[in-house]
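Colleague: Give me a model of this one.
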Amino acid sequence: MIVLAAGYGATAGWLLPRAAYRLSVEPGEPWRDRCPRGHRVRGWLGPARCRVPAEAVVQGRGQGRGRGPAGRPPRSAAPHAYGRRAVPLAVLVGALCALLAAAVGVRPELAAYVGLAPVAVLLSLVDRAVHRLPDVLTLPLAAAVAAGLGTAALLPRAGGDWRLALLGGGALAGAYLLLHLINPAGMGFGDVKLALSLGVALGWYGWGVWAAGAFLGLLYGALYGLALLLRAPDKRNQGYAFGPFMAAGALSGVLLGGFGA
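Modeller: Take a look at the predicted model:
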């Protein structure tokens, strides 16, 4: 199961760079459909690399004669990479899925957790880039996690409780909603929506795991904010992406719950 989960995670991670690039836009702007050099980006999954058609390269070589070494296409016509590299993401997501498989073991909820991991990484990448968690990912993710764990609860060897999972999702989303209402500039509404799916994942193993994952997410974010403050005191009011720390806290909680179960 560990090997299978690692293979799935590596494949999913390898497919993330293009989606992360296309989704990393400010609110109100359309999803990116062109690379930084103006070539059309086709599809949503795969490495962030433009493979210029052969006729475009040949045309570029003809246009480039007299302006550079013979036979070399101009910069705009050469195949090129942009955005995140696929190999590091494949290694990261593969390792995360392997960890989840080692912790959860051969239990039906493993499928839900392994399915959650690549999307959580994708959301973290987008949040780091533009401080935004798109609804197109957060809302379907919450429904998918709830449905996946609900299916797992019907199967033998399930290690958690679906009712607690749903309560955990509502409780964590409610807690983050309260933080958002108190300080909208410090806690975005996208974090509230992400908390819904992470709370479901944590609540499956009970309130102890839920509390640990919620606390660790806040702790990781607070430690990062403190490090930023110590390094650059003049930027104390500068915001930073909190979604990656929420995901890291939830991962820590699920690992603890999986090993405990």
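Colleague: all contacts plus neighbour counts: C-alpha atoms, from now on.
Modeller: Fine.
Colleague: from what I can see L251 touches G213, true?
Modeller: Yes - between L251 and G213 there is a contact under Cα atoms under 8 Å: 7.3 Å.
Colleague: So the two - more neighbours on which side?
Modeller: Legend: neighbour count by other Cα atoms under 10 Å for L251 and G213, higher for G213 (29 against 24).
Colleague: Verify the contact between the more buried one and L255 for me.
Modeller: No - counting by Cα under 8 Å, G213 stays clear of L255, with 9.5 Å between them.
Colleague: Which other helices and strands does the host helix or strand of V200 contact?
Modeller: Secondary-structure assignment from DSSP states H and E places V200 in helix 189-203. The contact analysis (3 or more Cα pairs under 8 Å, 6 or more residues apart in numbering; DSSP states H and E) places helix 189-203 against helix 135-153, helix 162-182, helix 207-231, helix 243-260.
Colleague: Distance from that helix to the middle of the chain?
Modeller: 13 Å (Cα atoms, centre = their mean, to the nearest Å).
Colleague: go on, stretch 197-213?
Modeller: Taking Cα atoms, centre = their mean, one finds stretch 197-213 lying 18 Å from the centre of the chain it belongs to.
Colleague: quick revisit: looking at the helices and strands packed on helix 189-203, which is closest to V87?
Modeller: For those, the distance to V87 is smallest for helix 243-260, at 19.7 Å, taking Cα to Cα.
Colleague: Just want the angle from the closest one to helix 207-231.
Modeller: 140 degrees (axes from the mean of the first three to the mean of the last three Cα atoms, to 10 degrees).
Colleague: what comes up buried for helix 243-260?
Modeller: 243-258 (16 or more other Cα atoms under 10 Å).
Colleague: residues in contact with it?
Modeller: Here helix 243-260 makes contact (Cα atoms under 8 Å, 6 or more residues apart in numbering) with 99-100, 103-105, 120-121, 123-125, 127-128, 133, 191, 194-195, 198-199, 201-202, 205, 209-210, 212-218, 220-221.
Colleague: what is the orientation angle of it with helix 189-203?
Modeller: 0 degrees.
Colleague: Second input sequence below; structure requested for side-by-side comparison:
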Amino acid sequence: MTVFLLVVGTTDLSGTVPLACGIERTSIWIATVWFIVIAGAIAVIDMQTRKIPDRIVYPSLVGIGLLYFSVSLSEAACAQEASGTGEPLRVLTAFAGLTTLGGVYLMIAVVSHGSLGLGDVKYAALIGLTLGWHGWNGIVLGLLLPFLFGGAAAAVLLVGGRIGRREAVAFGPWMSLGAFTALSLQLFA
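Modeller: You can find the predicted model right below:
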């Protein structure tokens, strides 16, 4: 909330350009690091407990969402006041990522009769929010890579006799790996 107020309420001494015009990179960096840290935590927790805790996902959705929203407000103000080239509508792509990944995972959860849990659905929404900020390529990769990684790992475990055909495998770690890979490709491409 402090970031949001800073973005809206501060200007330089002449009163023309918001001082927040420089905080976009910092806010995006904070959101990215926040996501990477909780993605790692969720991977470990889901492997151990087969649960993705709401107490991690919900605050992260709100916090990262507010950071992206504040950046969009700042970019809009900077673009208007200083003829900047920011992308103030990027928050809409982030929201589209949230609804796309969350919606697809929800459909899979319903069709699979509980093989994919609602924790995975909520985590997919967070992944979609984060990857959506960086563009549609990240959303598509964030949708496909977890199934590719998780399927390959399950096949290896099945062939190796470590799991049976009906045995459940935690999907959160593969969601985290897919999201991390997609985010890395978006950031360093």
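Colleague: and the gap between P53 of structure 2 and P173 of structure 2?
Modeller: 13 Å (Cα to Cα, to the nearest Å).
Colleague: Touching both of these two, which residues are there?
Modeller: Residues within reach of P53 of structure 2 and of P173 at once, by Cα under 8 Å, 6+ apart, are I42.
Colleague: quick revisit: is there a quick PyMOL command that grabs whichever of the contacts of helix 243-260 of structure 1 are buried?
Modeller: Buried subset of the contacts of helix 243-260 of structure 1, written as a PyMOL selection, criterion 16+ other Cα under 10 Å:
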select buried, resi 99+100+103+104+105+120+121+123+124+125+127+128+133+191+194+195+198+199+201+202+205+209+210+212+213+214+216+217+218+220+221
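Colleague: Can you name the residues in contact with the helix holding V200 of structure 1?
Modeller: Under the contact criterion Cα under 8 Å, 6+ apart, helix 189-203 of structure 1 has outside partners 113, 132-135, 138-139, 141-143, 145-146, 161, 164-174, 176-177, 180, 209-210, 213-214, 242-243, 246-247, 250, 253-254.
Colleague: Give me the angle between that helix and helix 162-182.
Modeller: 150 degrees.
Colleague: can you count the residues close to G161 of structure 2?
Modeller: Neighbours of G161 of structure 2 using other Cα under 10 Å come to 10.
Colleague: separation between the residue mapped onto it from structure 1 and L219 of structure 1?
Modeller: Following TM-score structural alignment, the counterpart assigned to G161 of structure 2 within structure 1 is A232. Distance, A232 of structure 1 to L219 of structure 1, by Cα to Cα: 20 Å.
Colleague: What of V91 of structure 1?
Modeller: Applying Cα to Cα, the value for V91 of structure 1 to L219 of structure 1 is 26 Å.
Colleague: For L67 of structure 2, which non-adjacent residue is closest in space?
Modeller: Spatial nearest neighbour of L67 of structure 2, excluding adjacent residues (Cα to Cα, 6 or more residues apart in numbering): S27 at 5.9 Å.
Colleague: contacting residues around the one you found?
Modeller: By Cα under 8 Å, 6+ apart, the residues touching S27 of structure 2 are L67, Y68, V71.
Colleague: for the second one, what are its contacts?
Modeller: The neighbourhood of Y68 of structure 2, defined by Cα under 8 Å, 6+ apart, consists of S27, I28, A31, V91, W133.
Colleague: how does it look with 10 Å?
Modeller: Contacts for Y68 of structure 2 were tallied using Cα atoms under 10 Å, 6 or more residues apart in numbering; they are 4, 24, 27-28, 31, 62, 74, 88, 90-92, 94-95, 129-130, 133.
Colleague: Just to confirm, what residue in structure 1 is aligned with it?
Modeller: Alignment note (TM-score structural alignment): Y68 of structure 2 maps to L149 of structure 1.
Colleague: on that earlier part again, which of the contacts of helix 189-203 of structure 1 are buried?
Modeller: Using 16+ other Cα under 10 Å, the buried ones in the contacts of helix 189-203 of structure 1 are 113, 132-134, 138, 141-142, 145-146, 161, 164-174, 176-177, 180, 209-210, 213-214, 242-243, 246-247, 250, 253-254.
Colleague: Show me what the helix or strand hosting A20 of structure 1 packs onto, helices and strands only.
Modeller: Following DSSP H and E, the helix or strand that holds A20 of structure 1 is helix 16-23. On a contact count with 3 or more Cα pairs under 10 Å, 6 or more residues apart in numbering; DSSP states H and E, helix 16-23 of structure 1 meets helix 86-104, helix 109-130.
Colleague: May I see these arranged in TSV, with distance to A227 of structure 1 as well?
Modeller: TSV is the format used below for those (distance: least, Cα to Cα, whole Å):
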stretch	distance to A227 of structure 1
helix 86-104	24
helix 109-130	16
